[in-house]
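Colleague: my questions concern the predicted model and sequence given below.
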Amino acid sequence: MQTKEDQRLILASSSPRRQELIQSFGLPYIIRVSDADETVEQKITPAELVELLSLRKAGTVRDMLETQDQHGIIIGSDTVVVYNEEILGKPIDEQDAFRMLKALQGHTHQVYSGVACVDAATGQEVVSHSVTNVRMKPMTDEQILRYIATGEPKDKAGSYAIQGIGATLISGIDGDYFTVVGLPLSLLSDLLLTFDIQVL
């Protein structure tokens, strides 16, 4: 059986949303922000991309940890929005946000979230991803501009946040809600079992 010390989670993310979600597990955790390079040169699928970046974020944090701090499970996560085979990350500016939302409105798109768990002590790793279909309501240009003016789209994949005022843009989802938020909790709890950590 794992000791409480071994069960510590190390979240490799500065995202307030992911921090809130990790709290819900009721396990000890710390935050270590990953400054991993997120550029990917080769052409890969959205599933491969989110798994690669999730692992890269967790691995970067493992490299940052001091020797005496190398215990616990590092969690890396990455989320992208995909529409018409185009991967939509975070918008560069407001024009880019408008372009994305204009394309997504009135259509169904996919959200991919990858999750990687890395043992800080041994380097053992597991990684997986989940996909959710999201239907966005039709919107006028004025509605899109008003949403952008809230500032919410700024650092969000696909330029919207389902857990914020962006929820009013969404008419339905097929799949895991937390995949869209950015940290699929059901998948994460399954991956943690690899390290003998039981959330329930």
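Modeller: Happy to help now that I have it.

Colleague: can we go C-alpha only for contacts and neighbour counts from here?
Modeller: Fine.

Colleague: now the strands for this protein?
Modeller: 9-11, 29-31, 73-83, 86-88, 108-119, 125-136, 170-174 (DSSP state E).

Colleague: from the middle of its chain, how far away would the fifth one be?
Modeller: Average the C-alpha atoms of strand 108-119, do the same for its chain, and the two points are 6 Å apart (CA atoms, centre = their mean, to the nearest Å).

Colleague: the fourth one now?
Modeller: Taking the mean C-alpha point of strand 86-88 and that of its whole chain, the gap between them comes to 15 Å (CA atoms, centre = their mean).

Colleague: hmm, who's touching it?
Modeller: Pro46, Val80, Val81, Val82, Met100, Ala157, Gly158 (CA atoms under 8 Å, 6 or more residues apart in numbering).

Colleague: reformat the residues you listed as a markdown table; add neighbour count and distance to Ser34.
Modeller: Shown next, in a markdown table, are the contacts of strand 86-88 (neighbours: other CA atoms under 10 Å; distance: CA to CA, whole Å):
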| residue | neighbour count | distance to Ser34 |
| --- | --- | --- |
| Pro46 | 24 | 21 |
| Val80 | 24 | 17 |
| Val81 | 28 | 21 |
| Val82 | 20 | 24 |
| Met100 | 21 | 26 |
| Ala157 | 24 | 17 |
| Gly158 | 27 | 21 |
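
Colleague: among those residues, which pair sits farthest apart?
Modeller: Pro46 and Met100 (16.7 Å; CA to CA).

Colleague: any chance of the strands of the chain in JSON lines, plus distance to Pro184?
Modeller: Listed next are those as JSON lines, based on distance: least, CA to CA, whole Å:
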{"stretch": "strand 9-11", "distance to Pro184": "14"}
{"stretch": "strand 29-31", "distance to Pro184": "17"}
{"stretch": "strand 73-83", "distance to Pro184": "9"}
{"stretch": "strand 86-88", "distance to Pro184": "19"}
{"stretch": "strand 108-119", "distance to Pro184": "7"}
{"stretch": "strand 125-136", "distance to Pro184": "7"}
{"stretch": "strand 170-174", "distance to Pro184": "14"}
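
Colleague: put this next to the previous one:
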Amino acid sequence: MEKLKLNKYNIILASGSPRRQQFLQDLQLDFTIDVREIEEVFPNILKRTEITDFLAKLKSKPFTDLNDNDLLITSDTIVWLNNEAIGKPKDRNDAIKILNQLSGNMHEVITSICFKTTKSMKLINDVTKVYFKDLSKNEIEYYVDNFQPYDKAGSYGIQDWIGYIGVEKIEGSYFNVMGFPVHKFHQEMLKY
């Protein structure tokens, strides 16, 4: 099957996330991967989508060498719980602490995507509500020790074992919880 070529653009995905890379492959897009290091720090006054918008845009800043036919895609995901942003866990203890906070609660998963060319920049975002059952100490420790969710915002992947046994319901995009609102991304890509 021939890959979808979007007008005149070379798509560059600035993400080391295997899930984001897989989504673009599954959409049959032709793209390259170029990840550039940046310190992911945001001002404390920012809330919810302001944080992910800021970070997605920040990740595009090192790309000062885009060609006229390049379309850069950057993205960021956070978990928002009790008026606080939760990113990736630092270690095992942090992952267990975060999952204890999520246990029995509703949290939001927020993702922003930045589309950047030499002439324009556009930000989109999506919010999904996720409801966890009360997780036992054993369930949390089993998950952390066997799945090591250290590269995931909120210390979990909904597509993992913990999603099967712990998520009671979601309101919004399932794929957004995996870190990429594919439906909104595709809609936006059709404009390029």
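Modeller: On my side now, so go ahead. These numbers were taken from a predicted model, which means no experiment stands behind them.

Colleague: how close does Ile162 of the first structure get to Val126 of the first structure?
Modeller: 27 Å (CA to CA, to the nearest Å).

Colleague: let me fix that, I meant to ask about Gly172 of the first structure.
Modeller: Gly172 of the first structure is 31 Å from Val126 of the first structure, by CA to CA.

Colleague: what do you get for Thr150 of the first structure?
Modeller: Applying CA to CA to Thr150 of the first structure and Val126 of the first structure gives a distance of 37 Å.

Colleague: those two: who's more crowded?
Modeller: The residue with more neighbours, out of Thr150 of the first structure and Val126, is Val126; 17 against 11, by other CA atoms under 10 Å.

Colleague: and that one? What does it align with in the second structure?
Modeller: Under the alignment (TM-score structural alignment), Val126 of the first structure pairs with Lys122 of the second structure.

Colleague: quick one: the helices in the second structure?
Modeller: With helices called from DSSP state H, the second structure shows them at 18-26, 49-60, 92-102, 137-147, 161-166, 174-177, 182-189.

Colleague: so which bit of the first structure is the shortest one matched to?
Modeller: In this case it means helix 174-177 of the second structure. Counting by TM-score structural alignment, helix 174-177 of the second structure corresponds to residues 177-180.

Colleague: report how many residues lie close to the equivalent of Ile144 of the first structure over in the second structure.
Modeller: Matched to the second structure by TM-score structural alignment, Ile144 of the first structure sits across from Ile140. Neighbours of Ile140 of the second structure under the rule other CA under 10 Å: 19.

Colleague: ok, Ile140 of the second structure to Leu71 of the second structure distance?
Modeller: From Ile140 of the second structure to Leu71 of the second structure the distance is 40 Å (CA to CA).

Colleague: counterpart of Thr77 of the second structure in the first structure?
Modeller: Thr77 of the second structure maps onto Thr79 in the first structure, by TM-score structural alignment.

Colleague: for that match, which non-adjacent residue is closest in space?
Modeller: Distances taken as CA to CA, 6 or more residues apart in numbering place Ser113 nearest to Thr79 of the first structure, at 4.3 Å, with adjacent residues excluded.

Colleague: check Ile170 of the first structure too.
Modeller: Met136 is the one closest to Ile170 of the first structure (CA to CA, 6+ apart), at 4.5 Å.

Colleague: distance check, Lys57 of the second structure against Leu71 of the second structure.
Modeller: From Lys57 of the second structure to Leu71 of the second structure the distance is 14 Å (CA to CA).

Colleague: for Thr52 of the second structure, same thing?
Modeller: For Thr52 of the second structure relative to Leu71 of the second structure (CA to CA), the value is 19 Å.

Colleague: who has more neighbours, these two?
Modeller: Thr52 (28 against 24).

Colleague: show me what the more buried one aligns to in the first structure.
Modeller: Looks like Thr52 of the second structure aligns to Val50 there (TM-score structural alignment).

Colleague: just list the residues touching that match, thanks.
Modeller: Val50 of the first structure touches Ser77, Asp78, Thr79, Val80, Tyr112, Ser113, Gly114, Val115, His129, counting by CA under 8 Å, 6+ apart.

Colleague: contacts only, for the residue nearest to the last one when sequence neighbours are not counted.
Modeller: Think His129 of the first structure. Nearest residue to His129 of the first structure in three dimensions, chain neighbours excluded: Gly114, at 4.1 Å (CA to CA, 6+ apart). By CA under 8 Å, 6+ apart, the residues touching Gly114 of the first structure are 47, 50-51, 53-54, 77-79, 127-130, 183.

Colleague: hmm, back to that, closest to Leu191 of the first structure among the contacts of Val50 of the first structure?
Modeller: Within those, the smallest distance to Leu191 of the first structure is 8.5 Å, found for Val115 (CA to CA).
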